[in-house]
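# here is a sequence together with a model predicted from it:
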Amino acid sequence: QYFFKRPEQMVSGAVSPPQVDLTNEDLIRAHVHAVWLAQAGLGLGTSLKELLDIRGDDPPMTLLDHVRDAVNADPPKQRAEERASTILESIRDQLAQSDWYTPGWLHEVVSHIPISFEQACERWRSLYMSALRQAQKQDRVIRDASRPASDRAQAEQLRRNAEAQLRLLTESQNLIQSDFYSYRYFASEGFLPGYNFPRLPLSAYIPGRRFRRGKDEFLSRPRFLAISEFGPRSIIYHEGSRYIINQVILPARDTEELQTSAAKVCPSCGYLHPHADSQPRDLCERCGTQLQAPIRQLFRLENVVTKRRDQISCDEEERLRLGYEIKTVVRFAERGGQPSYRVAKVKRDGQEVASLYFGNAATLWRINLGWTRRRDRDQHGFILDIERGYWQRHQADLDDNGDPMTPRTARVIPYVEDRKNCLIVEFSRHLDERVMATLQAAIKNAIQACYELETSELAAEPLPDRDNRRAILLYEAAEGGAGVLRRVVDDLDAVSRIARAALELCHFNPDTGEDLRRAPTAKENCEAACYDCLMSYTNQMDHQLLDRQLIKDLLMELSACNVETSPAPRPRAAHLQGLINLSGSQLERDWLQLLEDRNLRLPSHAQSLVEECRTRPDFLYKEQQVAVYVDGPPHDYPDRQERDRQQTNCMEDAGWTVIRFGHRDNWELIVERYPSIFGDGS
């Protein structure tokens, strides 16, 4: 729309190439995996049933022998590392400017391929085992003559759904067009490159319409879209029919308890702090604000089930129109134990106007707090049947006896997680919510115009939330990222160009500030906002706040600003001191001093609990999945050594690499054995 209304900016027959961030770590890792797959000569077949052992009523779901041997073989990995090294040499200059690439990165990725391959299979395993367990469970109900006829009828329906899901996962017919075709599946899991479908999607099971010979299928959506589109009791339209999200596919689990998590979110800046009762945090890591009580019962939304609905009530329609209250929070990635982000100051004549914080591959959560239209604004989440996975119906919904709930329910808060390049914009002076909402729309649209992005490639959210707008969060929504937000921080005149583009979009002359009142080809004047400047489908909730007149002076000021980029925010010395403070013995402090003396990479965490193994390693390199134990004299006793062996086995089964430094060992030799973890030093 922008360029069609500005034909002078279009050249007939010329198409701008898509922008891809060549220094995106996930993207490069996926290409390294593809190189390895070619070197290994491992065919993935058409379905993961050709890779995993699914035999029997209680299948082990492990890799088949020939697949495991191919994944663990060393010669293909060595050839892949040599080939990938040659490829990476072509972007050496770009990699040198990234904040994640190290000389040992490639070797680490190749060595980690067996674990990465296993992890990529987990979603398929979970879907298969959940469907298999449901089919087996409902079959027992059907064969139990003591159960009421209504229970057996319900069980037959649930078993049919489960069997249909199993067929979708395993049948080869038309599977090449399916989301579960092996190569497409591994691309969607981020193990292989994939640009034409979403990475790490959420899937909704759509039952076929029997009387019209409809086919069962899974419908996939990017997770940040699915948190609302596939939200509890949401309505989706597919091939002319209406379906309601009535159930979650619960992962197969050994215990009856539902796995949930907790987090604290800064009320001032929206920064995310994963929470553990054993390690409470009272102050925000980013801004130092006092943190409030944690958000508990956070439930990671993965895959859902739908059922067909012929009609919906007026109350349902109104709730669906207003949608959900979605809260987006952010946490910067950690490199070398420190938050990894770059800071830039936007200044005019030496006076600070705004601050920019760019984070590469930052962790973003989108949390569904509940319906926007709900009576108690302080009550968050939805009621979930933790045995069958049904979402509780609203009291005002149509009479529907198709989703009988068991007594075992819990209130949970669905959320999704992903890693995105992001930019936080904070202004030096306080701005009211109308100005912030208008700036959010103007800056987003201006960046899209300057860097020729599609609307779907860039997203913008207020921080910490819509009711308290203190900053603007921008993140690259396209797969792989376009790399434009990094350029906003790196280019000295980027902010000036974006501000001028925003002025032009808002119908102002960027040189004089004169109000032109309308877009070049528009027939009507724009008073506050229109679809040529600020309004769009994605910001409908903000339409009443938008007013282009409120931001003209600030945009004129920004158009005369330049950018000063600062180094990393937290110095190494401060991080080292934090690790020393958490150390539990002098031996651990001596080990840290060795790393400091040799200028080696510091661990990211100290004394962090690994829940699945109930162990607290002395130090963690969390990004590399490495746990370090510094063992003193008590570990020389046989009973303690046996416990250490059990802990090591559990950690390795969970995907961790365990490195032990005994008090009698030569620590320098151990360090030299792992250059991809500790670095090469000075």
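Cool, the structure landed.

# make it CA atoms for all contacts and neighbour counts henceforth
OK.

# what packs against the helix or strand containing K552?
Following DSSP states H and E, one finds K552 within helix 552-558. In terms of contacts (3 or more CA pairs under 8 Å, 6 or more residues apart in numbering; DSSP states H and E), helix 552-558 is packed against strand 342-348, helix 494-505.

# now what about whatever helix or strand comes next after that helix, what contacts it?
Counting by DSSP H and E, the next helix or strand C-terminal to helix 552-558 is strand 562-566. Around strand 562-566, the neighbours that count as contacts under CA atoms under 8 Å, 6 or more residues apart in numbering are 342-348, 489-496.

# farthest pair in those?
Distances among those were taken as CA to CA; the most separated pair is R342 and R348, at 19.9 Å.

# neighbour count winner among these two?
Legend: neighbour count by other CA atoms under 10 Å for R342 and R348, higher for R342 (20 against 16).

# spatially nearest residue to the more buried one, not counting backbone neighbours?
In space, R342 comes closest to F358 once its chain neighbours are excluded; the distance is 5.2 Å by CA to CA, 6 or more residues apart in numbering.

# these two touch, right, that neighbour and V484?
No: F358 is not in contact with V484 according to CA atoms under 8 Å; the separation is 10.8 Å.

# what sits up against the strand or helix carrying L27?
Using DSSP H and E, L27 sits within helix 25-40. By CA under 8 Å, 6+ apart, the list of residues contacting helix 25-40 from outside reads 22, 70-71, 76-77, 79-81, 83-84, 100, 109-110, 113, 190-193, 361, 480.

# at 7 Å what do you get?
For helix 25-40, contacts defined as CA atoms under 7 Å, 6 or more residues apart in numbering pick out 70, 76-77, 79-80, 84, 109, 190-193, 480.

# ok, then the element right after it?
Using DSSP H and E, the next helix or strand after helix 25-40 towards the C-terminus is helix 65-72.

# could you point out which element follows that following helix?
helix 74-89.

# ok, and for the following helix or strand past that next one, which residues are buried?
Following helix 74-89 in sequence order, the next helix or strand is helix 92-96 (DSSP H and E). Buried residues in helix 92-96, counting neighbours by 16 or more other CA atoms under 10 Å, are found at L95.

# for helix 92-96, the distance to its chain's centre please.
Put simply, helix 92-96 sits 26 Å off its chain's centre (CA atoms, centre = their mean, to the nearest Å).

# second one coming, line it up with the first:
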Amino acid sequence: MVSGVVAPPKLELGNPDLIKSHLYSLWLFHTKTSFGNSMNEILDLTKPDYPILDSLRDQFILSEHGLQVCIKDAQRILHDAFCQEDLNRTSWYSEDWVKQVLENALYSFDRGCDRWRKLYHEAEVQLQEAREIKDKSRTGSLTESDREKADRLEKDASRQLDLLVGQSSKGRSQSEFEFYPYRYFASEGFLPGFNFPRLPLRCFIPAGDKGEFLSRPRNVAIRELAPRNVVYYESSKFQITKTRVSLKGVNYNSVSCCEKCGYFHEGTTFNHNTCQNCGSAVTDRLDYGLKMDTMITRRRERITCDEEERLKYGYNLTTHFRYADGKKKEGVVSLEDGTELLRLTYGETAEIRRINRGLRRSQVKGFTLDTQTGEWGDTNGNNSTPSQQLQSGVNLMVSDTCNILVVEPLKLPGKQMNEFLTTFQYALERAIQAYYKLEMDELGSERLGEGRYLLFWEASEGGAGVLSQLFNDSHAFRHLADRALDICHFIHDKPSCSVACYECLLSYQNQFDHPLLNRHLIKDFLTELTESELSCLNSHSSNHFDDLMAHTDPNSDYERVVLRAIAQMGLPLPDKAQDYFAEAQCKPDFTYTKARLAIFCDGSVHDNPTQIQCDRIKRQDLEFLTGYKPFVFDYKKDLMKQISSLKHLLD
């Protein structure tokens, strides 16, 4: 007999990406259009940049009446009481936002094809280059080794092209393939896809006659698809040997990380030595951060003892976070006598960044990359490639956006502090999962920096919305502490559990921390938490949006239109309005300090030829003298397309 309770799944309905994907699916329904079985039924592969087929684009364009019907259906669905409960707490949601999303659906769909376009273009380029090399062999100028390499590249490129257009479907359903359109758009976040990881990373496996693309969630790919790692596929070994390199060259990111709290600061514009989150000195600077892209593997018959020994100890992975602008709540958990036990910070749609800094047992920090071919260098630094093509110290990075909770325990023991923090981390994680009825894979946790900060994040697609609920209940940590005491066998004793067991704190996922777990270390602390109370800290920041709006040019309505659109689409607000740059004698309408962007909102007054010439000179001077790149909103162009372009620059 089986008994139990089936709890409904939890979703964070205040997640803009989740709502967008459902709105796009509603839009697709109203267009009455089918994607077919392959991306080549959507895109015209005979034209440059592979645009959407003209016949399909016409079907995607709704009439004015059809668009209004679609908008009304969307608003009717979102007016559901459960939706409104979450949506009313957000700053981005409005009926105008729904209208803008649906009006911009075709553009978003087109952008959703970009990742596939990139893969297809790169495979085409590889195929062309391989054939050019083979053509040279007719002159006798190539060695046998070069010809074999060209044959392999040509074969791999042909395999990839077949996979991308679904020509490898023999004996399998089309829907099982990685690039089946509905599956692909779900993974890109355009359509709801709760069974598929959003924006996964892929590697190409040249197995069998056709090969295969494997996709992994980004937090898994950062270690599983890391350079020189071994992937086992259908009883064969394949080693990650190469990454995609743009024809324009490698685009590195500069990142500075706080070693105390784990907060990261991005861009070369961060020249301070102080962490923006905790105020500690920042000394961990990475100049060659590389966003992880599609990886290429090569079959390996055997792995040497040295390679196996280094891989056994894994990679040096670190996790960092950054709050979204204006989306942070702070609180303190304390006793009646004022003793503070925990400091909490909740971040809505915060960014989690994971960095792979190379093999733990390697003498070389980071990875070595051939910047021309994309080949990963040997982990020992033994490379035959000319040194001018090699870049050492490359650190791979992946990012996720999710709701996070950063917990800083304030009352720490004098001894066994690391063991205490580790045990409390997993006890609190299990308590949240049990109290809010979450699956184990719906909530993740990790120790940050020096280990004194605990990071919890909603790992399920769309988020579960439980971390924000903690701030709505002043006795939340009383309930969690009671549940943790029960989980750790302090309410119902289990004599066979000495320090930890698989019924309380141990799991396969935290096996490397098993030696640190000791439930007895946290008993007194959990008992104190049962008498605690959570109080939210008041935010003293002014309403930044209203402040920007107040500083706009009173004679320019278009500035205010642009600012409202930026806010409604959930983009970070500009840092300043009407900030004057004396050296360039120029005053942009808005500026983003971190991104070094100067925003100009050109209304009809800028149509005058003399004004156009003046604008061009001043903006060129601004970029040359200050490094601020001009970004122009033109009132004659589609506003939402311009907003999307701005978003790409801010990402």
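Perfect, thanks for sending it. As the structure is a prediction and not an experimental result, all values here were calculated from the model.

# what stretch of structure 2 does the helix holding K552 of structure 1 fall on?
Mapping helix 552-558 of structure 1 onto structure 2 (TM-score structural alignment) gives residues 523-529.

# what's the match for T143 of structure 2 in structure 1?
That one, T143 of structure 2, aligns with P148 by TM-score structural alignment.

# for that match, give its distance to C561 of structure 1.
Separation of P148 of structure 1 from C561 of structure 1 (CA to CA, to the nearest Å): 74 Å.

# the two: which has the busier surroundings?
The residue with more neighbours, out of P148 of structure 1 and C561, is C561; 26 against 11, by other CA under 10 Å.

# verify the stated contact: the more buried one with G350.
No: C561 of structure 1 lies out of contact with G350 (CA atoms under 7 Å); the separation is 9.3 Å.

# any idea which helix or strand carries M651 of structure 1?
M651 of structure 1 belongs to helix 638-653, assigned by DSSP H and E.

# just F600 of structure 2 next, same as before
Here F600 of structure 2 sits within strand 597-602, counting by DSSP H and E.

# what comes up buried for the match of helix 552-558 of structure 1?
For stretch 523-529 of structure 2, a neighbour-count test (16+ other CA under 10 Å) marks 523, 525-526, 529 as buried.

# do the same with stretch 143-163 of structure 1
For stretch 143-163 of structure 1, the neighbour count (16+ other CA under 10 Å) marks 152, 154-156, 158-159, 161-163 as buried.

# burial count for the counterpart of E50 of structure 1 in structure 2?
Using TM-score structural alignment, the equivalent of E50 of structure 1 in structure 2 is E41. Here the count is done by other CA under 10 Å, and E41 of structure 2 has 16 residues near it.

# what of the one 5 residues further on?
A count of neighbours around T46 of structure 2, defined by other CA under 10 Å, yields 9.

# I'd like the distance between it and S38 of structure 2.
15 Å.

# what does N538 of structure 2 give?
Taking CA to CA, one finds N538 of structure 2 at 53 Å from S38 of structure 2.

# which ones are touching whichever residue in structure 2 pairs up with L301 of structure 1?
Aligned counterpart of L301 of structure 1 in structure 2: M292 (TM-score structural alignment). Counting by CA under 7 Å, 6+ apart, M292 of structure 2 touches 396-398.

# got the contact list for the aligned partner of Y531 of structure 1 in structure 2?
In structure 2, Y531 of structure 1 lines up with Y502, judged by TM-score structural alignment. Residues near Y502 of structure 2 by CA under 7 Å, 6+ apart: none.

# which strand or helix spans Y502 of structure 2?
Taking DSSP H and E as the definition, one finds Y502 of structure 2 inside no helix or strand.

# Three-state assignment for T241 of structure 2, please.
Classification of T241 of structure 2 by DSSP: H, G, I helix; E, B strand; the rest coil places it in strand.

# what does it align to in structure 1?
Superposed on structure 1 with TM-score structural alignment, T241 of structure 2 falls opposite N246.

# likewise for R159 of structure 2?
Match for R159 of structure 2 (TM-score structural alignment): A164.

# same check on E301 of structure 2?
Under TM-score structural alignment, E301 of structure 2 pairs with D310 in structure 1.

# my read is its match is in a strand, agree?
No: under the criterion used here (three-state DSSP), D310 of structure 1 is coil, not part of a strand.

# ok, and the closest non-adjacent residue to it?
Of all residues not flanking D310 of structure 1 in the chain, R242 sits nearest, at 6.6 Å (CA to CA, 6+ apart).

# and that neighbour, what is it in contact with?
R242 of structure 1 sits next to 235-236, 308-310 when contact means CA under 7 Å, 6+ apart.

# now swap in L56 of structure 2 and tell me
Neighbouring residues of L56 of structure 2 by CA under 7 Å, 6+ apart: I42.

# SS state for the closest residue to V630 of structure 1 other than its chain neighbours?
In space, and not counting its chain neighbours, V630 of structure 1 is closest to F661: 4.8 Å by CA to CA, 6+ apart. What three-state DSSP gives for F661 of structure 1 is strand.

# got it, and K307 of structure 1?
Going by three-state DSSP: K307 of structure 1 is strand.

# separation between it and P267 of structure 1?
Here K307 of structure 1 is placed at a distance of 38 Å from P267 of structure 1 (CA to CA).

# about what we covered before: let me see the residues that make contact with the strand holding F600 of structure 2.
So strand 597-602 of structure 2 is in contact with 558-559, 588-592, 628-635, going by CA under 7 Å, 6+ apart.

# go on, stretch 96-116 of structure 1?
Contacts of stretch 96-116 of structure 1 (CA under 7 Å, 6+ apart): 23, 29, 71-72, 77, 81, 95, 335, 655, 675-676.

# which stretches of the stretch 201-350 of structure 2 form helices?
Using DSSP state H, counting those that start in this stretch, the helices assigned to the stretch 201-350 of structure 2 run over residues 218-224, 305-312.

# can you check which part of structure 1 the first one sits on?
When structure 1 is aligned by TM-score structural alignment, the counterpart of helix 218-224 of structure 2 is residues 223-229.

# have a look at how far, on average, the matching stretch is from structure 2.
Once fitted to structure 2, stretch 223-229 of structure 1 is off its aligned match by 0.8 Å on average (mean CA distance after the TM-score superposition for structure 1).
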